[in-house]
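Colleague: Structure for the following, please:
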Amino acid sequence: MATDGQMAPPAGDEAAAENRAAAAARARLKGIGLMCAALACFACLDALAKWLGTQMDPMQVVWARYTAALAMILIIFNPIRNPGVFVTRRPWIQAIRSALLFGSTAFNFIALQYLQLDQTVSIMFATPFIVAILSGPFLGEWIGMRRWIAVIVGFLGVLVVTRPWSADLHWAMLLTFAGTWVYALYNILTRMLAGHDSAATTSIYSVAFGAAVATILVPFIWTTPPTLGAVAGMIAIGAFGAFGHWLLIVAHGYAPPGILAPFIYTQIVWMTALGWLVFAQVPAANTLAGAAIVIASGLYLLYRERVVARGGR
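Modeller: Here you go, the predicted structure:
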């Protein structure tokens, strides 16, 4: 009802505004659902990598992951009908970014031979903290004191998982942590590419370097897959990677990053479940405690970024 001489907006405008709000809410829910599905694909990818690593060299698994993904991406984006998809405005950044993704994958697949799925994903959750640290010197996005505290607490959570003071520290945890730093640099370069190249172009270059390098190396360590199941797994690992990244791109078309980012942490649910169902691995108490600390710190870091983005302190 209008008061003090103000005219009430037409009923049609109110209905249109409500319809727009409802459509935006449905889009956000679609984005969240697609994000969770993408993370489920990535969890299946890691579980397959761990399983295949018991039957062949990890580099052969890396080769399967990248060549199968590249073939599927080329089918999806069809460069024959769209040759411009290969054109990039930042070739050196694309090349370095692709090399970083390859390195992160190789580190992670080797570590998965020795670690549980929940352990690797808990350590990889340190990525947002490393990105926050590197965003200052690389992107000029310096973080304040509160976010520095969140970063420090997050790293304490990683220490709870890895327990470097313990005699039980496995060297593969250090490999996963190194892969986390490499993946954080990959994320920084992804931000630097935003607005310069299309998602299709970046998707192709993301896997092209890994497929090329792994193809050169794989003849030296090749083992004939022992079963048809292993062959299917080598194809499926690429499919999970390609489909997961496609879902991720589509999800960001429905909802902004700030809405989707907190759901990254649902991946630990998938990883823990797969570790239990496929490998009969029960997460240790310190892994669960450390993961909880890392997730809480990461969510606070995301909250502070949204506050700063709105002009807060």
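
Colleague: Every contact and neighbour count from this point should use C-alpha atoms.
Modeller: Will do.

Colleague: residue boundaries of the helices in the stretch 201-313 of the chain?
Modeller: Under the criterion DSSP state H, counting those that start in this stretch, the stretch 201-313 of the chain contains helices at 228-254, 257-260, 267-279, 285-309.

Colleague: can you list the ones you listed in TSV and add mean neighbour count and distance to residue 45?
Modeller: Shown next, in TSV, are the helices of the stretch 201-313 of the chain (neighbours: other CA atoms under 10 Å; distance: least, CA to CA, whole Å):
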stretch	mean neighbour count	distance to residue 45
helix 228-254	19	5
helix 257-260	16	21
helix 267-279	18	10
helix 285-309	19	20
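
Colleague: Quick one: closest of the ones you listed to residue 192.
Modeller: helix 257-260 (15.7 Å; CA to CA).

Colleague: Excluding its own residues, what touches that closest one? List them.
Modeller: Residues from elsewhere that reach helix 257-260 (CA atoms under 8 Å, 6 or more residues apart in numbering): 28, 31, 32, 35, 252, 302, 306.

Colleague: this one next, for a side-by-side:
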Amino acid sequence: MTDNTRAILLMNVAMLAFTLNDACMKAVSETLPLFQAIFLRGVATTLALLGLAAMQGQLRFVPGPGDRARIGWRTLAEVVSTATFLLALTHMPIANLSAIMQALPLAVTLGAALWFGERLDAARLLAIMIGFAGVLLIIRPGTEGFDRWALLGLASMAFVTLRDLMTRGLSRSVPSSAVAVWAALAVAVMGGVVTLQQGWQTVSLTQAALLAGATVNLIIGYLTVVMVMRVGDIGVVAPFRYMALLWAILIGAGVFGAWPDGLTLIGSAIVVASGLFTLLADRLRRQRRTA
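Modeller: Okay, the predicted model is just below:
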């Protein structure tokens, strides 16, 4: 098995794991307060990531001033994106929300051009505009099919874009596991603070099992994504991120009985096609630069 084949398989596992995490959180939030679920999952995830960071000897890392500011903004973006995403997830089909999030590569490409001054040619800019038009087909503002919770999905995508841009700006000396620990801890604290205001509910065995499933799948997703970045060619592997949409459609239909309508499927196809074009154009641009 080649490195790229192994990385493609790992990316598929990562996308399935993240989608299963979302499905578990959506299911448990039907009977358990959402922020209590976020708190419990956050505590378990933080402990697991702390163990991983300790094994790698990265707990004593002290970032420089520039990296501290970026980590602070990244952590804030992680907290807000998690809250908005899960709030939207509890009120809308998982496939619809996943379709909105597939515009993330387009948003990151546009953000990198605005923030870091990366070159953005006319073809990629057009692809980004077409991709966002696909998102409008999914959320349908101003129509009877409009779901206001989709706006929270858009907000989540915006904050995930900020998170990824801050991550891109970190120096190479910053260990990934340490950044993940800070983010997971901040999300757990956010969930705990809101839970203190809302009150605590006794957790049943079924709810505990769903939370455990969410935690395990979230950790699997984190680890496999890191492994992908280490063994595969990003240009080859990145398009397989869109498998998350397929998993979301299948799980949404099979578990929650929610099948996306025609306009949502058309919008999703436009977003995915625009993202794939942008990835291909970026890969060709890098190859020309290398040559």
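
Colleague: sorry, back to before: save the helices of the stretch 201-313 of the first structure as JSON lines, and put in distance to residue 140 of the first structure too.
Modeller: Formatted as JSON lines, the helices of the stretch 201-313 of the first structure follow (distance: least, CA to CA, whole Å):
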{"stretch": "helix 228-254", "distance to residue 140 of the first structure": "24"}
{"stretch": "helix 257-260", "distance to residue 140 of the first structure": "19"}
{"stretch": "helix 267-279", "distance to residue 140 of the first structure": "30"}
{"stretch": "helix 285-309", "distance to residue 140 of the first structure": "14"}
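
Colleague: And the furthest pair within the contacts of helix 257-260 of the first structure?
Modeller: Within the contacts of helix 257-260 of the first structure, 35 and 306 form the most distant pair, 19.1 Å apart (CA to CA).

Colleague: and of the helices of the stretch 201-313 of the first structure, who's closest to residue 178 of the first structure?
Modeller: Comparing the helices of the stretch 201-313 of the first structure against residue 178 of the first structure with CA to CA, the closest turns out to be helix 285-309 (17.1 Å).

Colleague: Which stretch of the second structure lines up against that closest one?
Modeller: Mapping helix 285-309 of the first structure onto the second structure (TM-score structural alignment) gives residues 262-286.

Colleague: Relative to the first structure, and after superposing, what's the average distance for the matching stretch?
Modeller: Mean deviation of stretch 262-286 of the second structure relative to the first structure after superposition (mean CA distance after the TM-score superposition for the first structure): 0.7 Å.

Colleague: Now the residue most central in space within the second structure: which helix or strand?
Modeller: Centroid-nearest residue in the second structure, with CA atoms, centre = their mean: residue 160, separated by 6.8 Å. Here residue 160 of the second structure sits within helix 149-168, counting by DSSP states H and E.

Colleague: and residue 271 of the first structure, what pairs with it in the second structure?
Modeller: The equivalent of residue 271 of the first structure in the second structure is residue 248 (alignment by TM-score structural alignment).

Colleague: whoops, I mixed them up, residue 149 of the first structure
Modeller: Aligned counterpart of residue 149 of the first structure in the second structure: residue 126 (TM-score structural alignment).

Colleague: burial measure for its match, as a count.
Modeller: By other CA atoms under 10 Å, the residues close to residue 126 of the second structure number 14.

Colleague: cool, and residue 75 of the first structure?
Modeller: 11.

Colleague: Thank you kindly, that will do.
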